[in-house]
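Participant: any chance you can model this:
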Amino acid sequence: MRQILGILAMLLAGFAAVAPASAEIKGDAVRIGVLNDQSGPYADLGGPGSVVAAQMAIDDFGGSVLGKPIKLLVADHQNKADVGLSIARQWYGPDHVDMIIDFTNSAIALAVQALAKEQDKLAIFTSASSSDLTGPACTPTGIAWTHNNWSNAVAPIRALMKQGYDSYFFLTADYAFGKSLEADATAEITRLGGAVKGSVRHPLNTADFSSFLLQAQGSGAKVVMLANAGADLIGSLKQAGEFGISPKQLVTAPVVYLSDVNSMGLKEAQGLLLMQSWYWDTDDKTRAWAKRYFAKMNRMPNDSHAGVYSAITHYLKAIQKAGTADTDPVVAAMKATPVEDVFTAHGEIQSNNKLVFDRLLMRVKKPEESKYPWDYLEKVATVPAAEAFLAPEKTGCPMSK
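Facilitator: As a prediction, this is how the structure comes out:
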């Protein structure tokens, strides 16, 4: 009888050891929301592709964590801050979403980051790139995963300045992302002894850039820098060619996605110097993942799409490690664990909640240099993490003081 009681006690002790971890998941599931532009100017850089990448991460993890299913929600914020904030409030509240990811729009990302802190929920930014997210506006519950404006601007500007391109004019998207990008780029140009000849700001989703480009042309700057992205970048770059701005002035852009190059074509995009967080054709590992993605989307992934996959995978591993989906212990587990996956071999989340990793300075190939479909980019240099991102104590983030 004593032997039987001893066995029962051991079984109960074992059950008690594993039960709390499963019980820590509140509700019937772990819920992840992809909030981005599904149909507008930023749909290619995030959009449905981010949803596919998110589902791939969930499926590869096995579809459940701590015994509870992982559910994916999707919404289109239409690049309207009030719409995005309303969706996030519904998700974090009645819908019990644990984490929201992607965003594509920095103004919406900044608004949701404040809400996430208030609600003690997690937000992960894979395509919103305002440096303020991990700078003055940083919070314990917001993590920036891929690029940011400082990182996107600094390495290309350094390379251009070395080539004698020392005067700039900015054509800037008139909202948080564009303003942040212009500010970061201007600071580096000034630090290196260059000059900013002026700037002009355009509304999001502009069709006609003629008046803005005429101001850029009249500035006499050696470089016209397009501080915009997505459809705005594609439209302004194409119209700059039609106006004959280049080759008299170099037209370049710090924020260029693979999907942008595909939309423009190599003839239009050739020669652009840009930063990438990840490129599908880097090695066998990236090519294998990209092939799986291509089978679902019929197009190659951006670095932001790979970032969604990486961030969700790391997030789910952190839940497993923490034994709960509660925000504070999950963030602590994410920060305590190096990021080693298809996105990066050695990523680390800094004290300001910015993931840092080696980045790629790349050049868009000439049409005759491309050997096969989606062979668009050539590596110029690998930029080590310490040079690719601002040290946390220099970002203005209160958490890093």
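Participant: when you work out contacts or count neighbours from here on, use the C-alpha atoms and nothing else.
Facilitator: Will do.
Participant: any idea which helix is longest in this protein?
Facilitator: Under DSSP state H, the helix in the chain containing the largest number of residues is helix 2-23.
Participant: show me what it is packed against.
Facilitator: Of the remaining helices and strands, none touches helix 2-23 by 3 or more C-alpha pairs under 8 Å, 6 or more residues apart in numbering; DSSP states H and E.
Participant: in that helix, what's buried?
Facilitator: Buried residues in helix 2-23, counted by 16 or more other C-alpha atoms under 10 Å: 21, 22.
Participant: just give me how far it sits from the chain centre.
Facilitator: Centre-to-centre, helix 2-23 and its host chain are 44 Å apart (C-alpha atoms, centre = their mean, to the nearest Å).
Participant: and the contacts of it?
Facilitator: 66, 67, 68, 323, 324 (C-alpha atoms under 8 Å, 6 or more residues apart in numbering).
Participant: hmm, who's touching stretch 163-174?
Facilitator: 160, 178-179, 182, 189, 193-204, 212-213, 216, 219, 221-228.
Participant: narrow those residues to those in helices?
Facilitator: Per DSSP H, these map to helices at 160, 178, 179, 182, 189, 212, 213, 216, 219.
Participant: tally of neighbours for the first one?
Facilitator: When counting by other C-alpha atoms under 10 Å, one arrives at 15 neighbours for residue 160.
Participant: excluding chain neighbours, what is closest to it?
Facilitator: When the adjacent residues along the chain are set aside, residue 160 lies closest to residue 166, with 7.7 Å between them (C-alpha to C-alpha, 6 or more residues apart in numbering).
Participant: to compare against the first, here's another:
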Amino acid sequence: MTHLKITAAAAMLACTTLAAQATGISDDKVKIGVLTDMSGQYADSGGKGSVEAAKMAIEDFGGKVQGKPIELVFADHQNKADIGGTKARQWWDAEGVDMIMDLNNSAIAGAVFTLAKERNKVAISTGALSTGLTNEFCAPTTVHYTVDSYSLGKSAVESIMAQGKKDWFILAVDYAYGKVTAATVTDFVKESGGKVLGTVYHPFNASDFSSFMMQAQASKAQVVALANATQDTVNSIKTAREFGMTRNITFVPQLIYINDAHAMGLELGQGLTFATAFYWDRNDESRAWSKKYQARMKKMPSMNQASVYSAVTQYLKAIDAAGTDEGVAVTNQLKKMKINDVFSQNGYVREDGRMVHDMFLAQMKSPKESKGAWDYYKILDTIPGDKAFQPLSKSTCSLVTKK
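Facilitator: Predicted coordinates:
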């Protein structure tokens, strides 16, 4: 009998201790780490702009949460998973970082999500595209915030197919991203009753796209999907325009940031149709915030940078509501919230960590249609988040309860 009383008392003490650990702010401060590409091919859509967006969110929140100061640190992952993983471990194990974000490289995001699960820390990826982050890498403290290859592909393919354009050709970069994206686009085209007439892969940073465009042109496709990114996308479009292909073929890049549109220019990019999660000139709220960002960075924000601002803001709101910065408690609070702000429309975080929100079908304007600098897009359609993102019925995340 005495033994049972002691055991019960010990159990009550353990529960009390756990509850105490899950309340309040650890280390008397909230520390956020932006782990991003500061010097490589994704630096323009993330990098210093992501750091600045995080600073803006902290400033607009008042610099404190639950009466405790908010601190920001940042580092360059150099697009190397070992460097990104080492920095994440250092931040979490030795430097008191509570949340790591941006992670604009899928391999690095996957490594950091794994560490987040082990350490009960929050990781929010705004920059990676792999659907694996809400499938095999999902965890109780991780969130995939902006877009993924599924939402970008599905939103664009279904919208173009609705215009009656059913014959497609795919030009993809020859590494994991290109192959996964090409397979995703193929599935969506076939599911919508269309045909993929051919797929060709090009080397990363290819110097000449002529032979690839000749194959696309010979296929007689109505639509060419570009499963590449950054300079490869720009060079693909340059070659297509030189061949006169853009006059009667719809080109659909699977990933365009406004930074790419700016580098490309409207003369070259006019008519390109693609899915995006954000456009600075979409409404009064997005315009007001983007102009503040532009005043600091001398350019308009990418969808990644706008989502960094949103994610930091919502994370701090979740801490404030939960009364703690403990990982599971904060993430559970995020999953209870509706997210409507400068970035997100009709947003919410699902049980698999996917932040679901409206997507937009955009088209680059002609030079005549543009009213000035950064006036690049026409928004053709809004795709509700529940239709844009992978449904939970297809999820392989261990946190999802199958019905």
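Participant: any idea what the TM-score is?
Facilitator: The TM-score (TM-score structural alignment, normalised by the length of structure 1) is 0.88; 382 aligned residues with a C-alpha RMSD of 2.3 Å.
Participant: mean shift between the helix or strand that the longest helix of structure 1 is followed by and structure 2?
Facilitator: Scanning forward in sequence from helix 2-23 of structure 1 by DSSP states H and E, the next helix or strand is strand 30-36. Its matched residues in structure 2 lie on average 1.4 Å from strand 30-36 of structure 1 after superposition (mean C-alpha distance after the TM-score superposition for structure 1).
Participant: Provide the aligned range in structure 2 for strand 30-36 of structure 1.
Facilitator: Here strand 30-36 of structure 1 aligns to structure 2 at residues 30-36, judged by TM-score structural alignment.
Participant: sec struct for the most centrally placed residue in structure 2, please.
Facilitator: Residue closest to the average C-alpha location in structure 2 (C-alpha atoms, centre = their mean): residue 146, at 3.1 Å. Three-state call for residue 146 of structure 2 (DSSP: H, G, I helix; E, B strand; the rest coil): coil.
Participant: what's the burial count for residue 285 of structure 1?
Facilitator: Neighbours around residue 285 of structure 1, by other C-alpha under 10 Å: 14.
Participant: how about the nearest residue to it, chain neighbours excluded?
Facilitator: residue 342 is the one closest to residue 285 of structure 1 (C-alpha to C-alpha, 6+ apart), at 6.4 Å.
Participant: so what's the residue count around the one you found?
Facilitator: Residue 342 of structure 1 has 20 nearby residues by other C-alpha under 10 Å.
Participant: quick one: map it onto structure 2.
Facilitator: Per TM-score structural alignment, residue 342 of structure 1 is aligned with residue 342.
Participant: my read: that match touches residue 281, true?
Facilitator: No: using C-alpha atoms under 8 Å, residue 342 of structure 2 makes no contact with residue 281, being 10.6 Å away.
Participant: show me where the stretch 101-250 of structure 1 has its strands.
Facilitator: 122-125, 142-144, 167-173, 195-202, 223-227, 250-252 (DSSP state E, counting those that start in this stretch).
Participant: right, and those - which one's nearest residue 302 of structure 1?
Facilitator: strand 122-125 (14.5 Å; C-alpha to C-alpha).
Participant: how distant is that closest one from the center of its chain?
Facilitator: Worked out by C-alpha atoms, centre = their mean, strand 122-125 of structure 1 lies 10 Å from the chain centre.
Participant: mean per-residue distance, it versus structure 2.
Facilitator: Following superposition, strand 122-125 of structure 1 is found to deviate from structure 2 by 1.2 Å on average (mean C-alpha distance after the TM-score superposition for structure 1).
Participant: for that strand, which helices and strands make contact with it?
Facilitator: Counting by 3+ C-alpha pairs under 8 Å, 6+ apart, strand 122-125 of structure 1 packs on strand 99-102, helix 106-119, strand 142-144.
Participant: after superposition, how close is the shortest one to structure 2?
Facilitator: Spelled out, it's strand 142-144 of structure 1. Superposing on structure 2 and averaging over aligned pairs (mean C-alpha distance after the TM-score superposition for structure 1), strand 142-144 of structure 1 comes out at 1.1 Å.
Participant: structure 2: which residue goes with residue 46 of structure 1?
Facilitator: Per TM-score structural alignment, residue 46 of structure 1 is aligned with residue 46.
Participant: what sits against that match?
Facilitator: Contacts of residue 46 of structure 2 by C-alpha under 8 Å, 6+ apart are 36, 37, 38, 102, 104, 127, 302, 304, 305.
Participant: need these in CSV with neighbour count, can you?
Facilitator: Output for these, formatted as CSV (neighbours: other C-alpha atoms under 10 Å):
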residue, neighbour count
36, 32
37, 27
38, 22
102, 30
104, 24
127, 29
302, 25
304, 28
305, 29
